[in-house]
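K.L.:
attaching a predicted model along with its sequence, questions to come.
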Amino acid sequence: MAGRRVVITGMEVLAPGGIGVKDFWGLLSAGRTATRGITFFDPSPFRSRVAAEADFDPWAHGLGPQEIRRMDRAAQFAVVAARQAIADSGLDLGSVAPHRTGVAIGTAVGATTGLDREYRVVSDGGRLDLVDHGYAVPHLYDYFVPSSFAAEVAWSSGAEGPVAVVSTGCTSGLDAVGHATGLIRDGSADVMIAGATDAPISPITVACFDAIKATTPRNDDPEHASRPFDRTRNGFVLGEGAAVFVLEEREAARRRGAHLYAEIAGFASRCNAFHMTGLRPDGREMAEAIRAALDEARTNPDEIDYVNAHGSGTKQNDRHETAAFKRSLGEHARRTPVSSIKSMVGHSLGAIGSIEIAASVLAMENNVVPPTANLHEPDPECDLDYVPLTARDQRTDAVLTVGSGFGGFQSAMVLTRPDRDRA
C-alpha cells in the first residue's frame, strides 16, 4: 500500500472573523483584518493588549451543556470543526471499518484557557498558596492531557484507528496533517480526521509572550497591528481557532464521487537544533524542509504558483523565511507570490498551520492569492512579492505552505490539484 495518494475531501475552519469556510475565505479574499483589542479578560496590565478572537458560540454549533462543561474551548473548536468537516466530505463513516479511521490533532498549548480559568478558581484568584481542588471543574484531568483533544474527536466520529495529538509548537497544525497523510500512505488507515486547534488567548499566554517581547505593543491600532514583512512591524498578534480536514486515499474518494479539494503531495519537517526561540538568518533548515517536501511531491521549484508563508510579523522570522525561499526555490522565488494570512487572522500558535492549509486549498479552489494585509512599507531585506493589501487573481495549481516554531521546528507542505500527473 506504500505510496497511496492522499486527498482532502472535507474541511472546516473556525477562525477569527470567519466561522466556517465561506466566511473565512470571504475575510481573506477581501483583505479584511480580524484583530482587535482583547475582550476575553482585562488586558490593561499587559504590554500587548491586542488579539484575534473568534466569535464562537458553542451552543449555536450544537454542543450540549455537558460537552461545554467537559471540554476546554480548544477541544470545543476541534470537535465542532471535525463534525462539520465530516459533513462537508459527504463520507458515511459507517461505511468505513472503525479501525481504519483515525484522528490526528495538533495543538501547541493544549487546554491553556481552561487551566488558567481553573487555577484562578482553586486559588481564589491567586490568593491561596495551597489550592483547594474541591472547587475545580470535575474534568480538570482532561485539561492537563492534550491527548483529550484527539480522544474527543475520535469519540465524536467513532474513529477506532490510530489516534494521536501532535504538539510541535507553531508547526503542530502542519505536522498533524503530515502525520495523518503518512498513515494513509503506508496503509495504516483509510480515512484520517486531521487538523489542529488552539485557544491560547488567556492572561498566562499573554504574559509569557510579553516577557520575551514577541507580541506587538501596537495597542492604539489593533486592526492594523499585524503587519508581516512590513518595515514597521514589531511583533505578532496572538490568535485562536481551528481547522480540521477529512483525508482519504485518492482512488477510494474518487470511487465514491467525493469532491477532491487538493492532494497533499509532499510534506517534510526539520529542526535547527540551534536555539529555543532564535533562528539562523540563512534559513537553511526551512529550505531543507521545503526541498524535501518538493522531492516527495515530485515537484520542481518553478512549478510552485503560490507560497503561503509563516509570516508571523517578527523581524527574525520574516527575514529567515525570505532567505529560505530564495535558498530553496532559487530565482523562481522572485517570480512567486507570497503572502501571510496572519496579517488578518493573527497567530493561533499550533492551530495556524492547519488554518493556513485551508487558506492554501481555497487559493487553488478559487484561483485567488490572498493578500498580506497592512503591508505598506516593505522591509528592504524582505524583497520578494508579498502580495500587499489586495488579493490577486491567479491560476494556482501547486501551493507551498510552511511553518516555523519555537524549539527550532521547520515544516513544509506541498498541495496540488488532485488530478495532477505526478509521473
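P.N.:
Right, received. Where do you want to start?
K.L.:
C-alpha only now, for contacts and for neighbours.
P.N.:
Will do.
K.L.:
from residue 80, how far off is residue 358?
P.N.:
Spatial separation of residue 358 from residue 80 under the definition C-alpha to C-alpha, to the nearest Å is 16 Å.
K.L.:
can you list the buried residues in the helix or strand residue 28 falls within?
P.N.:
Using DSSP states H and E, residue 28 falls within helix 21-30. Neighbour-count burial for helix 21-30 flags 21, 23-25, 27-29 (criterion: 16 or more other C-alpha atoms under 10 Å).
K.L.:
now swap in stretch 316-335 and tell me
P.N.:
For stretch 316-335, by 16+ other C-alpha under 10 Å, it's 317-329, 333.
K.L.:
and which of the buried residues of helix 21-30 is nearest to residue 264?
P.N.:
residue 21 (18.8 Å; C-alpha to C-alpha).
K.L.:
list the contacts for the closest one?
P.N.:
Shown in contact with residue 21 (C-alpha atoms under 8 Å, 6 or more residues apart in numbering): 11-14.
K.L.:
and if we set it to 6 Å?
P.N.:
Residue 21 is in contact with 12-13, counting by C-alpha atoms under 6 Å, 6 or more residues apart in numbering.
K.L.:
okay, now the one to match up with it:
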Amino acid sequence: MNEALISLQERINSRTAVVGIYGLGYVGLPLALRFCEVGVKVIGFDIDTYKVDRLNAGQSYIERLSPQHIERALAQGLEATTDFARTAEADVLIICVPTPLNSHREPDLGFVIETLTSILPHFRPGQLLSLESTTWPGTTDEVLAPRLIERGFIPGGNCALVFSPEREDPGNPDYGTHDIPKVIGGMTPVCLELGQAIYRHAIRTLVPVTSTRTAEMTKLLENIHRAVNIGLVNEMKIVADKMDIDIHEVIRAAATKPFGFTPYHPGPGLGGHCIPIDPFYLTWKAKEYGINTRFIELAGEINHYMPHWVVQKTADALNEHGKAVKGSRILVLGLAYKKNIDDSRESPAVEIMELLHGKGALVDYADPHVPSFPKKRDYHFDLQSVELNADNIASYDCLVLATDHDSFDYELIQSRARLIIDTRGRLSRQNNVVPA
C-alpha cells in the first residue's frame, strides 16, 4: 500500500476522513445522515439546487426523514453543495445516483458517467471511490476504472475503487441503513480493505466478496429473485381470477407450510427504482455472452402487463354498472409504489392513471404521502391529492385501490364508494368491490 493509501487508511481509522456523497435522494441522504450520526464529516453533492437549499436550511424532502434528522446532521457537520470542486476536500467519494433504463429498455449509465466526469477534474491520489448505484456486472472495472487510469489513478495503487450496492428498503421499520448487511467488492484486495474500513463505521455487518463483478451480480440476483416471484404470483392472480378463486386466501393458506414456500403478494405491477429496472441490466449484459435470459424476460412481460390488466378489469366493472370508461370520474387510491412511503418512482399507479386518461376517463388521485403529483419524465398530471371524505368518495364513478396505505379509512371508503377495483386484496368481498 503506497503512502497516499496508508494516509487514507489512517484517516478512516481515526474517523477524520471526510465522506462525499453524490446524489442526495432516497439512498444517498439516509447514508449521509448515518455517517454523520457516527461522527464522520460528510459533504453531500447534488445538481438539484432545491435539495441542497432545503438541506442547508434544515429541511427535509423525504417523508421518513424529519427536519430534526436534518438539523442533527447539520450540527454534526453535514454540508450540502452543488460545487463539485469540493470533491478535493473529501477522502471517500460515494456515488448514489439513478441508473434508469432508456426508451429501448437498455441500461442508461448517463447519471453515473456525468457524476464521474464532474468528479475527475478534482480527484486526487489517496481517495476512495465507491459506486452504490445498481448496474450490470462489469461496470466498475469496464466503465469507472478506465476513466481513472486515463488520468493516472491506479486502483489499489494510488487510489481505491469499490462497488457496494445500496440495499435501502423505504417504509420498512425493522431495517434502517445501519441494520442491513452491506456487500462490498473491491478492484484489488487493498481496495476491498479500505472499502470495508470506511463502511464499518456506519454499517453493522459487512459482506466482502471477491470482486466488484460479484458485488454487482449480487444486487441483480436479489432484485431478479423478487421480480420473478412477483411475476409468478401475478400470473397466478390472473388464473385464479378466471376461476373465481381468491388468490390472497390461497397465499395465506400456502404460507402455513413451514418449509419450501415463501409468500409473495400480487399487485397492479412493479414499482420503485430497483425491481422493475434491474433485471433488464442483466438481460442486456447477458446478450454480450450470447445468452437469452428467457425466464427473467417472461417475468418482466407479466409484470409490465399488470397495469393494463387492472385497467381492463376497471373497464369491465364500469360496463357492468352501465358506464363507459370515457367520461367516468375515477379516483386512484395511492400514488406511491408501495404502502406507507412517499416514493412514486416507477409506480404502477401512475401508469394506471395514464392508461385510464388515454381512454377518456377523468382521473384524480388520493395519497396522503404524495400531496402533489411529482415531476416525471414520461407522465404529466397537474394534480393535487384529493381529500378522502364521504362526499368526495361518493362523487366518483369508480375508485382504484393501487397502493394500500395504512392511513386510508377503508371502512369509510367501502361504505361510500359506488365501485372499487381492489388490486391489493385489502378490502372484504362485497358487491361494490372487484378484485384485480
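P.N.:
Structure received. None of the values given here were measured: they were computed from a predicted structure.
K.L.:
TM-score for the pair, please.
P.N.:
The TM-score (TM-score structural alignment, normalised by the length of the first structure) is 0.29; 195 aligned residues with a C-alpha RMSD of 6.7 Å.
K.L.:
re earlier: okay, and which of the buried residues of stretch 316-335 of the first structure map to helices?
P.N.:
Within those, residues falling in helices by DSSP state H are 317-329.
K.L.:
can you name the two of those that are farthest apart?
P.N.:
Once C-alpha to C-alpha is applied, those give 317 and 329 as the farthest pair, at 17.8 Å.
K.L.:
on that earlier part again, quick one: the buried residues of stretch 316-335 of the first structure as TSV, columns for distance to residue 179 of the first structure too.
P.N.:
Output for these, formatted as TSV (distance: C-alpha to C-alpha, whole Å):
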residue	distance to residue 179 of the first structure
317	25
318	26
319	28
320	25
321	23
322	26
323	27
324	23
325	24
326	27
327	26
328	23
329	25
333	27
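K.L.:
of these, which is the nearest to residue 262 of the first structure?
P.N.:
Comparing these against residue 262 of the first structure with C-alpha to C-alpha places residue 329 closest, at 21.7 Å.
K.L.:
can you give me the distance of the closest one to residue 369 of the first structure?
P.N.:
Distance of residue 329 of the first structure to residue 369 of the first structure, given as C-alpha to C-alpha: 18 Å.
K.L.:
ok, now residue 80 of the first structure?
P.N.:
Taking C-alpha to C-alpha, one finds residue 80 of the first structure at 27 Å from residue 369 of the first structure.
K.L.:
more neighbours: which of these two?
P.N.:
For residue 80 of the first structure and residue 369, the more surrounded residue by other C-alpha atoms under 10 Å is residue 369, and the numbers stand at 28 against 22.
K.L.:
surely that one is in contact with residue 392?
P.N.:
Yes: between residue 369 of the first structure and residue 392 there is a contact at 5.1 Å, judged by C-alpha atoms under 6 Å.
K.L.:
surely residue 141 of the first structure is within a helix?
P.N.:
Yes: Residue 141 of the first structure sits within a helix when classified using DSSP: H, G, I helix; E, B strand; the rest coil.
K.L.:
run a quick neighbour tally on it.
P.N.:
Counted by other C-alpha under 10 Å, the residues lying close to residue 141 of the first structure total 11.
K.L.:
okay, buried residues for the helix or strand that contains residue 199 of the second structure please.
P.N.:
In the assignment (DSSP H and E), residue 199 of the second structure maps to helix 189-202. Neighbour-count burial for helix 189-202 of the second structure, counted by 16+ other C-alpha under 10 Å, picks out 190-202.
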